[in-house]
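Visitor: Please find the sequence and the predicted model below.
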Amino acid sequence: MDSSIKLFVAFVMILASLQASSGDFLEKVEVQIINKLPGAPLLTVHCKSGDDDLGVHQIPADSFWQFSFKPSFFESTLFFCSFQWPGAFYHFDVYDQKRDENRCHLCHWTILPTGPCLYNICEKWNP
């Protein structure tokens, strides 16, 4: 085998090993979704990533649902959710590793009609 091919194969194996062991040194992330909708409607949430479907969850008023995970070594983790309540249906990326890696490891999203808020910083719904 050509030496450049051997080097490439070794590099790929090292990257794969780092990805497999990334859980050993990357901090676990917790995403919490809190229903603060006025009028106390039930909030229906469905979250997914490229690898996982976390299912549909119904969150009563002033309650929360949460999940946790270890982010990717390659900074590619993305969890996106749909949010539904009577008369409304929206989407939002509750964890985008490129955006959130240095912003939160306890990502507590308060859901309001105008959009989700991470602590006191409110975002707009995805288009």
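Guide: It's in. Numbering: from 1, shown residues only.
Visitor: Could you use CA atoms for every contact and neighbour count after this?
Guide: OK.
Visitor: Which residue, neighbours along the chain excluded, lies closest to residue 28?
Guide: Leaving aside its sequence neighbours, residue 28 sits nearest to residue 70 (Cα to Cα, 6 or more residues apart in numbering; 4.6 Å).
Visitor: before we move on, what about residue 58?
Guide: Excluding its sequence neighbours, the residue lying closest to residue 58 (Cα to Cα, 6+ apart) is residue 44, at 4.4 Å.
Visitor: just checking, the residue nearest to residue 28 touches residue 26?
Guide: Yes. The pair residue 70 and residue 26 qualifies as a contact (Cα atoms under 8 Å) at a distance of 6.6 Å.
Visitor: Which one's more surrounded, these two?
Guide: In this view residue 70 and residue 26 are compared by other Cα atoms under 10 Å, and residue 70 has more residues nearby, 15 against 12.
Visitor: take the one below as the second:
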Amino acid sequence: MKTNLFLFIVLPHLVQVLTAFHVTRGYDVHVVNGLPDSPNPLWVHCASGNDDLGERILHENEDFHWHFRDGILGRTLFFCHFWWGSKQRSFEVFHNPEKCEFGYGRHDHNPCYWLVKPDGFYFSNLFPPPPSSLKKIYDWA
């Protein structure tokens, strides 16, 4: 019983200390509007289970980005919902940390880069991404 009580009290504080001392990896998620300037703006709403980043209008070439540290258990998930004219799509922009670390190796600023284009959504784990690194992942729904 004492062991359970000890773990119940100490474990949450240990997680806070490890996060404060940057033991967990940091990530930079970028959502960039690669759509042509038109009367239909790109609307984006992004959130995680803990943070609602709000709704935004992104103009041509505008970069909406945020930095966060993954949890100790590596279960952080961010999703975004996109609207452009009559089209829309929602998906996870961060869930699998390995996608954002491939070939990069830094601990504090591992990039997850999403480019929104008329034909769909492109991903790269480089910032700034060379055009050859962008891979189409999703179509508009």
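Guide: Received it, and whenever you're ready, just let me know what you need. Computed from a prediction, not measured in an experiment: that's the story for all the values here.
Visitor: Fetch the TM-score of the aligned pair.
Guide: The TM-score (TM-score structural alignment, normalised by the length of the first structure) is 0.80; 119 aligned residues with a Cα RMSD of 2.1 Å.
Visitor: Can you give me the separation between the residue nearest to residue 28 of the first structure and residue 106 of the first structure?
Guide: Computed as Cα to Cα, to the nearest Å, the residue 70 of the first structure to residue 106 of the first structure distance reads 12 Å.
Visitor: got the contact list for stretch 72-85 of the first structure?
Guide: The set of residues that contact stretch 72-85 of the first structure without belonging to it, under Cα atoms under 8 Å, 6 or more residues apart in numbering, is 18-19, 22, 26, 41-50, 71, 89-98.
Visitor: no, scratch that, I was asking about stretch 33-52 of the first structure
Guide: By Cα under 8 Å, 6+ apart, the list of residues contacting stretch 33-52 of the first structure from outside reads 53-66, 77-86, 108-113.
Visitor: can you count the residues close to residue 88 of the first structure?
Guide: Applying the criterion other Cα under 10 Å, we find 9 residues in the vicinity of residue 88 of the first structure.
Visitor: Please give me every residue in contact with it.
Guide: Shown here is residue 88 of the first structure, which makes no contacts under the criterion Cα under 8 Å, 6+ apart.
Visitor: Enumerate the positions of the helix ranked longest in the first structure that are buried.
Guide: Ranked by residue count under DSSP state H, the longest helix found in the first structure is helix 3-21. Residues of helix 3-21 of the first structure classed as buried: residue 18 (neighbour count, 16 or more other Cα atoms under 10 Å).
Visitor: Over which residues of the second structure does whichever helix or strand comes after that helix lie when aligned?
Guide: In the C-terminal direction, the helix or strand that comes right after helix 3-21 of the first structure (DSSP states H and E) is strand 29-35. For strand 29-35 of the first structure, the aligned range in the second structure is residues 27-33, judged by TM-score structural alignment.
Visitor: quick one: the matching stretch to the first structure mean distance?
Guide: In this overlay with the first structure, the average offset of stretch 27-33 of the second structure from its partner residues is 0.7 Å by mean Cα distance after the TM-score superposition for the first structure.
Visitor: from the chain's centre, how far out does that stretch sit?
Guide: Computed by Cα atoms, centre = their mean, to the nearest Å, the chain-centroid distance of stretch 27-33 of the second structure equals 6 Å.
Visitor: so how many other residues sit close to residue 122 of the first structure?
Guide: Residue 122 of the first structure has 15 neighbours, counted by other Cα under 10 Å.
Visitor: Work out for me the element the counterpart of it in the second structure sits within.
Guide: Structural correspondence for residue 122 of the first structure with respect to the second structure (TM-score structural alignment): residue 136. Element membership for residue 136 of the second structure, per DSSP H and E: strand 135-138.
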